[in-house]
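> predicted model, plus sequence, below.
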Amino acid sequence: MKEDFLHYIWLHKKINVNQLYTTKGEKLEILHFGHYLQTAGPDFFNAQLIIDYQKWAGNIEIHLKSSDWYVHHHEKDANYDNVILHVVWEHDVDVYRKDNTEIPVLELKQYVASKDILNYTQLTNPKSWINCENQIGLIESFVLENWLERLFLERLETKSELVFSLLKVSKNDWESVLFCLLAKNFGLNSNGPSFFKMAQSIPFQVLRKEMNHQENLEALFFGLNSLLVLDGEDTYFQLLKAKWNLLKEKYQLQSNHLEKVHFYKLRPDNFPTIRLSQLAVLYHTIPNLFEKCIRSSNLIDLYQLFDVNASVYWNYHYNFDRESSFKKKRISKSFIDLLIINTIVPIQFAYSKYLGKDSSEAILDLIRQIKPEKNNMIFKFAYFGVTSKSALESQSLLQLKKQYCDVQRCLDCHIGIHLIRK
């Protein structure tokens, strides 16, 4: 038994309220269960009760055992002076406020239906991957779909926190915010931290001044990621290195020595050289990129917007000084999908929020057009009967696994609540 189950019982009124008595035999009537605020202090605020025909208004604290009151030192905390009822699973000791007045106690275990306890026990009994793995595939579609949609919007709210922190640092420069997020996601998991640090280290006004010169942008991006440090015989390498030396003096820039870029175990098309060149070409060829991203509401427009190649040199290279067979290093649709999921959709959501507008429906329509991501977590959900038809489901399932399943928040999850009620 865990305390969160008692919170669930109280929050959802899963007790017979007609025949309640305190541990002292006093008749208890609940007029209002209180507000579950999940903040510091008592668990439920502003409840209203009648105990032996005396009306009370105040707060309610919930514990597994009465003695937990003293374990948590509530008797010394003024925030608990207004507790009018101590709700526990097991009453093992009388509890007193700071003024030595006794707090009425309701022992829940005699008032909770056995089927609710059984359902909770079955749900929270650890399984091989997630607690509900044997049941989640049987959940009614409308319950699952509504919850996944809410999880996706919850995920966007979390992602918007980074957007607004970058907006504050950039003094409300949305183009700068977009650049930081794009750089991070062009680097994927392996080089995202390095690319993100690069984007943060260069004032966006520098990019604005150099956007007309694609080679200058490449020199900046490669130099800031310490890719122009070694000596190379390649003519293009020497050109970029010379430009980098001029630009870093002009703008007083420093190479990134803390986060190194990685080539190991990456597909050649994801090499940092290729991705940085594509990012440079994108900003060289498309002015006012933020405005275009915000206005693009369908997949075709976004595919066209990000349909760029790395610069000509990289048609025959993946690394400096190593020539390869000809191949245009074009940004693939699958990579653009990742950019939309992790950059465009979050910044569209945050920008609408910034303007005081609700763009949820348009964003949901857009994300439903994108194919689901393919990774081990999504495959595992499919194994247990929950398949992803679009990126909305795959993103929602990532949110579900990391923010609910992994931290045992079954009673905050609509699937968990549905299974207990059922």
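Sure, I can see it.
> contacts and neighbour counts: CA atoms only from here.
OK.
> tell me the helices and strands packed up against the top strand by length along the chain.
Looking across the chain with DSSP state E, the single longest strand is strand 54-65. Where contact means 3 or more C-alpha pairs under 8 Å, 6 or more residues apart in numbering; DSSP states H and E, strand 54-65 is packed against helix 3-11, strand 44-51, strand 83-90.
> mind listing what Glu259 touches?
With contact set as C-alpha atoms under 8 Å, 6 or more residues apart in numbering, Glu259 has these partners: Pro193, Ser194, Lys197, Asn225.
> ditto for Ile9
Ile9 neighbours (C-alpha under 8 Å, 6+ apart): Ile15, Val112.
> can you tell me how far it is from Asn18?
Counting by C-alpha to C-alpha, to the nearest Å, the gap from Ile9 to Asn18 is 15 Å.
> give me the contacts around stretch 156-175.
With contact meaning C-alpha under 8 Å, 6+ apart, stretch 156-175 is reached by Ser176, Val177, Phe204, Asn288, Leu289, Phe290, Pro346, Ile347, Phe349, Ala350.
> just to check, Lys2 is in contact with His63?
No: applying C-alpha atoms under 8 Å as the test, Lys2 and His63 come out as separate, 9.1 Å apart.
> quick one: which of those two has more around it?
Of the pair Lys2 and His63, His63 is the one with more neighbours under other C-alpha atoms under 10 Å, namely 21 against 11.
> hold the first one in mind and look at this next one:
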Amino acid sequence: MKEEFLHFLWKYKLFSATYLKSIKGEPVEIVNSGVYNTNTGPDFLNAQLKIDGQLWIGNVEIHLKSSDWYAHHHEKDTNYDAIILHVVWCYDADVFMKNNLPLPTLELEKFVQKEVLVNYQKLFSKEQCWIPCEKQIAEVDSFLLNNWLERLYFERLENKAVFIKELLAKSNNDYEAVLFKLLAKNFGLKVNGEAFFDMSNSFDFSVLRKVRFQEEQLSALLFGQSGFLEGEVEDGYYTQLQNEYKYLQHKYQLQPLTKNRFQFFRMRPNNFPTIRIAQLVALYFRHQHLFSQIVEVSRLQDFYMLFSVEVNDFWKIHYTLETTSKKSPKRLTKSFIDLLVINTIIPLKFVYEQERRAVNEEQLLQLMQQLKPEKNSVISKFSELKIEAKNAFETQALLELKNNYCAKQKCLQCAIGNYLIKF
């Protein structure tokens, strides 16, 4: 058993509170259990308790064993001078206050119903499982589950916002620059995401602002910084880009990455890093002020139109700079745009609106609910447990649940865990 579970029991009064008695036989009545303290110091602050008929206002400390009071050296810490009740699972030693009187102690084990313990033990059993509640999660009330998923989704947005705010701080709050970095990272997907992100950080965004009006210079900048213009290729377009890049490199003192940072192995041709860079070029050549346009857009169909760009003629017959291929337009697909909306557009809009204290949560949720559910191993496993995600809002929430609650066994902070223990 963990001490955290005792905090949970006290917070939600999951015990027979009507006939509580201290180890000395004094009646204990909880008027107010106090405020849960997540910082250092006593576990619950400003509690109101009637002990043997006398009203006390002060703090409550909780331990597995009463002797833990001394193991944690609370007798030497003035933060614990205002303790009015010591709540323990097992009483194994008296604790004395500074006036040499014994500290009122409640042995909780005597008052907790067996069913609550059984439910707790089911969640925290040593048995290997994918998530602690996999045998019970399908029984959870749908109203509770839906409300919890909504909160989880916004927790996920808040977590993504931390990274975005760090980028904004480094770029002097330049949203256009941060949008480019986030888009670059997501254009690279999982395999090449970090390489694309490093490429976006390898030059100042002011350089892109200066060259984006000329497609050839913009292409030279991104392909050159990615290391794809370092070799010798007998092709007129390649030579033009190479010459342009040499000029830009000298003018702006650019240092390219090495192209071996980018992976082609076992990737579909449409996901080749060269194609994704070409599409990024097409996007920024077509839209000179992309972030300003994104702020104005709220409908999914408008995002599809905004990101509906085609690569230039060279890339319609190439997947790499070296060899030709069958002609294809290589447009951004709707499924790829969906990923950009989920992982870049909505988190950035959330931060932008948050800083202006004008977050439209309903609009963000409606947009996410229009997107198809993501497909990955986590979502497939939840489906096996009869938790079917209907849209991207729910898949994002389930990813947050799995990664930041289930994997860390934070069942006592989870609405699902709370429900299963109480019932």
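Noted; the coordinates are in hand. Bear in mind that the values here come from a model prediction, so they are computed numbers and not experimental data.
> any chance you could compute the TM-score here?
The TM-score (TM-score structural alignment, normalised by the length of structure 1) is 0.94; 422 aligned residues with a C-alpha RMSD of 2.0 Å.
> after superposition, how close is the longest strand of structure 1 to structure 2?
Aligned to structure 2 and superposed, strand 54-65 of structure 1 gives a mean residue distance of 2.3 Å (mean C-alpha distance after the TM-score superposition for structure 1).
> run the chain-centre distance for that strand.
In this view, strand 54-65 of structure 1 has its centroid 34 Å away from the chain centroid, taken as C-alpha atoms, centre = their mean, to the nearest Å.
> quick one: contacts of it?
Residues contacting strand 54-65 of structure 1 (C-alpha under 8 Å, 6+ apart): 1-3, 6-7, 34, 42-50, 69, 80, 82-92.
> which of these are buried? Put it as a PyMOL command.
Here is the PyMOL command that selects the buried residues among these (16 or more other C-alpha atoms under 10 Å):
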select buried, resi 6+7+34+42+43+44+45+46+47+48+49+69+80+82+83+84+85+86+87+88+89+90+91
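> now the strands for structure 2?
Counting by DSSP E, the strands of structure 2 are 28-32, 35-36, 44-51, 54-65, 83-90, 105-107.
> so for Val211 of structure 2, which of those sits nearest?
strand 35-36 (55.6 Å; C-alpha to C-alpha).
> so how much does the closest one differ from structure 1 once superposed?
Mean for strand 35-36 of structure 2 is 1.1 Å (mean C-alpha distance after the TM-score superposition for structure 1).
> doesn't Ser114 make contact with Asn420 of structure 1?
Actually, residue 420 of structure 1 is Ile rather than Asn. No: with contacts counted by C-alpha under 8 Å, Ile420 of structure 1 stays clear of Ser114, the gap being 11.4 Å.
> higher neighbour count, the two?
Remark: of Ile420 of structure 1 and Ser114, Ile420 carries more neighbours, 19 against 11, as counted by other C-alpha under 10 Å.
> tell me who's in contact with that one.
Residues in contact with Ile420 of structure 1, defined by C-alpha under 8 Å, 6+ apart, are Asp116, Asn119, Tyr120, Leu123.
> restricted to helices, list the residues you listed.
Asp116, Asn119, Tyr120, Leu123 (DSSP state H).
> list the contacts for the residue lying closest to Gln136 of structure 2 once chain neighbours are set aside?
Nearest non-adjacent residue to Gln136 of structure 2, counting by C-alpha to C-alpha, 6 or more residues apart in numbering: Leu420, 7.6 Å away. Counting by C-alpha under 8 Å, 6+ apart, Leu420 of structure 2 makes contact with Asn119, Gln136, Val140.
> save those as CSV, and put in distance to Leu300 of structure 2 too.
Compiled in CSV, the contacts of Leu420 of structure 2 are given as follows (distance: C-alpha to C-alpha, whole Å):
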residue, distance to Leu300 of structure 2
Asn119, 43
Gln136, 36
Val140, 32
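> out of those, which are buried?
Buried, going by 16+ other C-alpha under 10 Å: Asn119, out of the contacts of Leu420 of structure 2.
> returning to what we had before: of all the strands of structure 2, which one is nearest Phe336 of structure 2?
Closest among the strands of structure 2, using C-alpha to C-alpha: strand 35-36, at 44.0 Å.
> what range in structure 1 matches the closest one?
Under TM-score structural alignment, the counterpart of strand 35-36 of structure 2 in structure 1 spans residues 35-36.
> who touches the matching stretch?
By C-alpha under 8 Å, 6+ apart, stretch 35-36 of structure 1 touches Leu11, Asp43, Phe44, Phe45, Asn46, Ala47.
> can you tell me how far the most centrally placed residue in structure 2 sits from Phe96 of structure 2?
Taking C-alpha atoms, centre = their mean as the criterion, Arg156 is the residue nearest the geometric centre of structure 2, at 3.5 Å. Distance, Arg156 of structure 2 to Phe96 of structure 2, using C-alpha to C-alpha: 46 Å.
> now Pro42 of structure 2
Following C-alpha to C-alpha, the distance that separates Pro42 of structure 2 from Phe96 of structure 2 is 16 Å.
> same question, Asp52 of structure 2
From Asp52 of structure 2 across to Phe96 of structure 2, the span is 18 Å (C-alpha to C-alpha).
> gap between the lengthiest helix in structure 2 and the chain center?
Longest helix in structure 2 by number of residues, with DSSP H as the criterion: helix 142-170. Centroid separation for helix 142-170 of structure 2 versus its chain: 6 Å, with C-alpha atoms, centre = their mean.
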